[in-house]
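Trainee: Attaching a predicted model along with its sequence, questions to come.
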Amino acid sequence: MAEHPAYPVGLRLTGRRVVVLGGGQVAQRRLPALIAAGADIHLVSPEATPSVEAMADAGEITWTRRPYADGDLADAWYALIATGDTDANTRASAEAERHRVWCVRADDADAATAWTPATGTSEGVTVAVLTTSAKGRDPRHTAAIRDAVVEGLRDGTLVAPHHRTRTPGVALVGGGPGDPDLITVRGRRLLAEADVVIADRLGPRDLLAELPPHVEVIDAAKIPYGRFMAQEAINNALIEHAKQGKSVVRLKGGDPFVFGRGMEEAQALAEAGIACTVVPGISSSISVPGAAGIPVTHRGVAHEFTVVSGHVAPDDERSLVDWAALARLTGTLVVLMGVDKIGRIAETLVAHGKSPDTPVALVQEGTTAAQRRVDATLATVEETVVAQEVKPPAVIVIGEVVGVGPGTVEAPTE
């Protein structure tokens, strides 16, 4: 038998009896997949790990608390033998052979009638890697191959074209704060499958260079008609391309719903009857301070953090921010889009009771190779911004947490 390769097959175990012998680490690793497959799982073991016991307590498996006994594999479709008793494993394996039950044996793969492949999933596809024969079995090698394939599918570096018709639609993808490595796995995969990408100026621009030549890239920052018409033009572009049956990705900086007008775009798509998928992204409000060595919360220093938009000044009638209330908070205040308004913001906070000595940090081009951090206080921040020529995009952090970290963290390099 060992001279012939194993025959790969996918077992459909929904509602079918599966017997697991042994409640140790092997069972702990294998049980979740069997549960996900919908199997009727019967565990036979005098003891189990806390995680396995929790599965039994939750009703996901049935646990018989005793050692293996002859007859336990009767009526089973599949068995996993993973006890620490070699004699019991041998007897159970023999029973599986008598009852023609496909059996995986953790302690002796050569004595088993089935092997468990190294598996991983990506968007409805299961990748299973199996050594072709017992001779030369190398579980670490098969696991490494599995990891490489799954990672490639997830991050878009390994792209398999769809041969069935895809449902056209739009994905609002949060690209993160700027470093291309900080986009989510799902976001990167959707980018790799896109026909059209409509990209923000603050999105991870380096990812655009990885797109195939046929992908149409539209720079949202250059859509005409001015500031207030730009959003309407973006909405129209999303709708137009999706109605042409194309897969469209709206690549946005940070998270689509954190000052990103993502909901406006989702609403426009819904009104047009176009399917929309939202892929959350890492918001610059927490990731950029973290990259600069600033925790937005810290035990004994800040028990809350507040994120506000600074694109309109505190004395602007359009402002929806209660700056007086923010001045009374003892936690961290993170201001986005506020570089050119920071003088009036600082003045307002101080006027409502915030100490002029409150630390302030401005992190420009956070998470990119151009990242730099400039520190000040509420009393000095306006003149510091001018003197240091701080330019947008920059995240402003106000609060005692500014002094907690180790100082400026070295920016990523190419």
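Mentor: Sure, I can see it. Numbering: from 1, shown residues only.

Trainee: When you work out contacts or count neighbours from here on, use the C-alpha atoms and nothing else.
Mentor: Will do.

Trainee: Pull the number of nearby residues for residue 52.
Mentor: Using other Cα atoms under 10 Å, the number of residues around residue 52 comes to 23.

Trainee: With residue 340 instead?
Mentor: 18.

Trainee: who's in contact with it?
Mentor: Contact analysis of residue 340 by Cα atoms under 8 Å, 6 or more residues apart in numbering lists nothing.

Trainee: Residue 199 contacts residue 216, correct?
Mentor: No: in this structure, residue 199 is not within contact of residue 216 by Cα atoms under 8 Å, at 10.6 Å.

Trainee: Compare these two (neighbour count), which wins?
Mentor: residue 199 (23 against 14).

Trainee: list the contacts for the closest residue to that one other than its chain neighbours?
Mentor: Using Cα to Cα, 6 or more residues apart in numbering and skipping residues adjacent in sequence, the residue nearest residue 199 is residue 251, 4.7 Å away. Listed by Cα under 8 Å, 6+ apart, the contact set of residue 251 reads 172-175, 197-200, 203.

Trainee: take a look at this one as well, against the first:
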Amino acid sequence: MGHHDDRSKARRGLVALGGTPARQTGAVWLVGAGPGDPELLTLKALKALQAAEVVVHDGLVSDEILDLASANARRISVAKRKSRHSYSQDEINRMLVAFAQDGLNVVRLKGGDPFMFGRGGEELEAVRAAGIACHVVPGVTAALAAGAAAGAPLTHRGAAQAVTFVTGHAAKGGEPDLDWDALARPNQTVVVYMGLSMAAPIAARLMAAGRAGTTPALIVENASRADERRLKTTLAGLAEAASALKGPALLIVGEAMALAQAGDGQAAIENLLKEARA
């Protein structure tokens, strides 16, 4: 009889000491929320979000997207805030692991794409090292949305045979350490993420390496959102143009940006610049 009981328990699932069923380990989903417009979410991202029991999200993820999660899901913001504790990357990694070990389905919701300057690779490594399943759902990265809205192709057969994504943030602050000679070659598009505050040194470095100051450039603030603003300029004018915006914004430099359509905020921004010069 005892053997029969053990076998029936085994069929029903694992039994922990004390007679209570053992909780199964959960999983972590690294999900790209896209650039802000909820309609640019992928169907897979939406399904993952709806199935989440815990949503750990960045500050740039819009409320409209967060509201697509289950009403019962616990939401945790790990945005950097001046008024409260900011979570370090190690703390975020530990949080994801701990929730999954508690048997919960965790979505780490990140702006844009998890693997495009989003530290998704670090989170993937940490979760896998803990022996937990980690799934990745790609998202529309901001550069694609910025180019689409402006009608400015990031690659173009006649003007841009390559596109390079770089970050304007250095690991320890200050100027980013980039291959300026490679970025200064003509007929390519250079997209700088998080580069608004470093626009002046970035433009100076590109021109010093040989990129023409007349090269068309585009700055896009809040790509795909209702308050998106686009400003057409040139590489030589990039620093001054960037001074009129607050971000988050992308800097895009390249011959194909000549095709860009300025946004509604162009005239207002140019007026601000004229006032600043006066």
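Mentor: Received it, and whenever you're ready, just let me know what you need. Here the structure is a predicted model, which means the values were calculated and not measured.

Trainee: Most neighbours among the contacts of residue 251 of structure 1, which one is it?
Mentor: residue 175 (33 neighbours).

Trainee: what's the counterpart of it in structure 2?
Mentor: Alignment note (TM-score structural alignment): residue 175 of structure 1 maps to residue 33 of structure 2.

Trainee: leaving aside the residues next to it on the chain, what's closest to that match?
Mentor: Per Cα to Cα, 6+ apart, closest to residue 33 of structure 2 is residue 111, 5.0 Å.

Trainee: Distance of the alignment partner in structure 1 of the one you found relative to residue 118 of structure 1?
Mentor: Using TM-score structural alignment, the equivalent of residue 111 of structure 2 in structure 1 is residue 253. According to Cα to Cα, to the nearest Å, residue 253 of structure 1 stands 36 Å off from residue 118 of structure 1.

Trainee: quick one on the thing from earlier: what number of residues lie near the match of residue 111 of structure 2?
Mentor: 27.

Trainee: now it: how far from residue 55 of structure 1?
Mentor: 40 Å.

Trainee: for residue 389 of structure 1, same thing?
Mentor: 58 Å.

Trainee: which of the two has more neighbours?
Mentor: Ranked by neighbour count (other Cα under 10 Å), residue 389 of structure 1 and residue 55 place residue 55 first, with 17 against 10.

Trainee: Where in structure 2 does the helix or strand hosting the more buried one align, residue-wise?
Mentor: Assigned by DSSP states H and E, residue 55 of structure 1 belongs to helix 50-57. Across structure 2, nothing matches helix 50-57 of structure 1 (TM-score structural alignment).

Trainee: ok, which stretches of the stretch 301-414 of structure 1 are strands?
Mentor: 305-309, 332-336, 359-364, 372-377, 394-398 (DSSP state E, counting those that start in this stretch).

Trainee: The third one corresponds to what range in structure 2?
Mentor: Read that as strand 359-364 of structure 1. Under the criterion TM-score structural alignment, strand 359-364 of structure 1 matches residues 216-221.

Trainee: Mean distance of that stretch to its aligned residues in structure 1, please.
Mentor: Compared with structure 1 after the fit, stretch 216-221 of structure 2 shows a mean deviation of 0.7 Å (mean Cα distance after the TM-score superposition for structure 1).

Trainee: just the angle between the strand of greatest length in structure 1 and helix 50-57, please?
Mentor: Using DSSP state E, we find that the single longest strand of structure 1 is strand 40-48. Angle of strand 40-48 of structure 1 versus helix 50-57, following axes from the mean of the first three to the mean of the last three Cα atoms, to 10 degrees, is 130 degrees.

Trainee: what helices or strands is strand 40-48 of structure 1 leaning on?
Mentor: strand 17-23, strand 62-64 (3 or more Cα pairs under 8 Å, 6 or more residues apart in numbering; DSSP states H and E).

Trainee: Give me the distance from stretch 41-54 of structure 1 to the chain's centre.
Mentor: Centre-to-centre, stretch 41-54 of structure 1 and its host chain are 30 Å apart (Cα atoms, centre = their mean, to the nearest Å).

Trainee: my bad, should have said stretch 264-272 of structure 2
Mentor: That offset, for stretch 264-272 of structure 2, works out to 27 Å (Cα atoms, centre = their mean).

Trainee: and if you look at stretch 208-217 of structure 2?
Mentor: Worked out by Cα atoms, centre = their mean, stretch 208-217 of structure 2 lies 27 Å from the chain centre.

Trainee: Equivalent analysis for stretch 364-371 of structure 1, please.
Mentor: 22 Å.

Trainee: Show me which residues of that stretch are buried.
Mentor: 364-368, 371 (16 or more other Cα atoms under 10 Å).

Trainee: Among those residues, name the ones in helices.
Mentor: Using DSSP state H, no member of the buried residues of stretch 364-371 of structure 1 sits in helices.

Trainee: Put together JSON lines for the residues you listed, with distance to residue 98 of structure 1 on each row.
Mentor: Below are these laid out as JSON lines (distance: Cα to Cα, whole Å):
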{"residue": "364", "distance to residue 98 of structure 1": "70"}
{"residue": "365", "distance to residue 98 of structure 1": "67"}
{"residue": "366", "distance to residue 98 of structure 1": "65"}
{"residue": "367", "distance to residue 98 of structure 1": "61"}
{"residue": "368", "distance to residue 98 of structure 1": "63"}
{"residue": "371", "distance to residue 98 of structure 1": "67"}
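
Trainee: Next, work out how far apart the closest residue to residue 245 of structure 1 other than its chain neighbours and residue 280 of structure 1 are.
Mentor: Using Cα to Cα, 6+ apart and skipping the chain neighbours, the partner closest in space to residue 245 of structure 1 is residue 168 (4.9 Å). Applying Cα to Cα, the value for residue 168 of structure 1 to residue 280 of structure 1 is 20 Å.

Trainee: Noted, bye for now.
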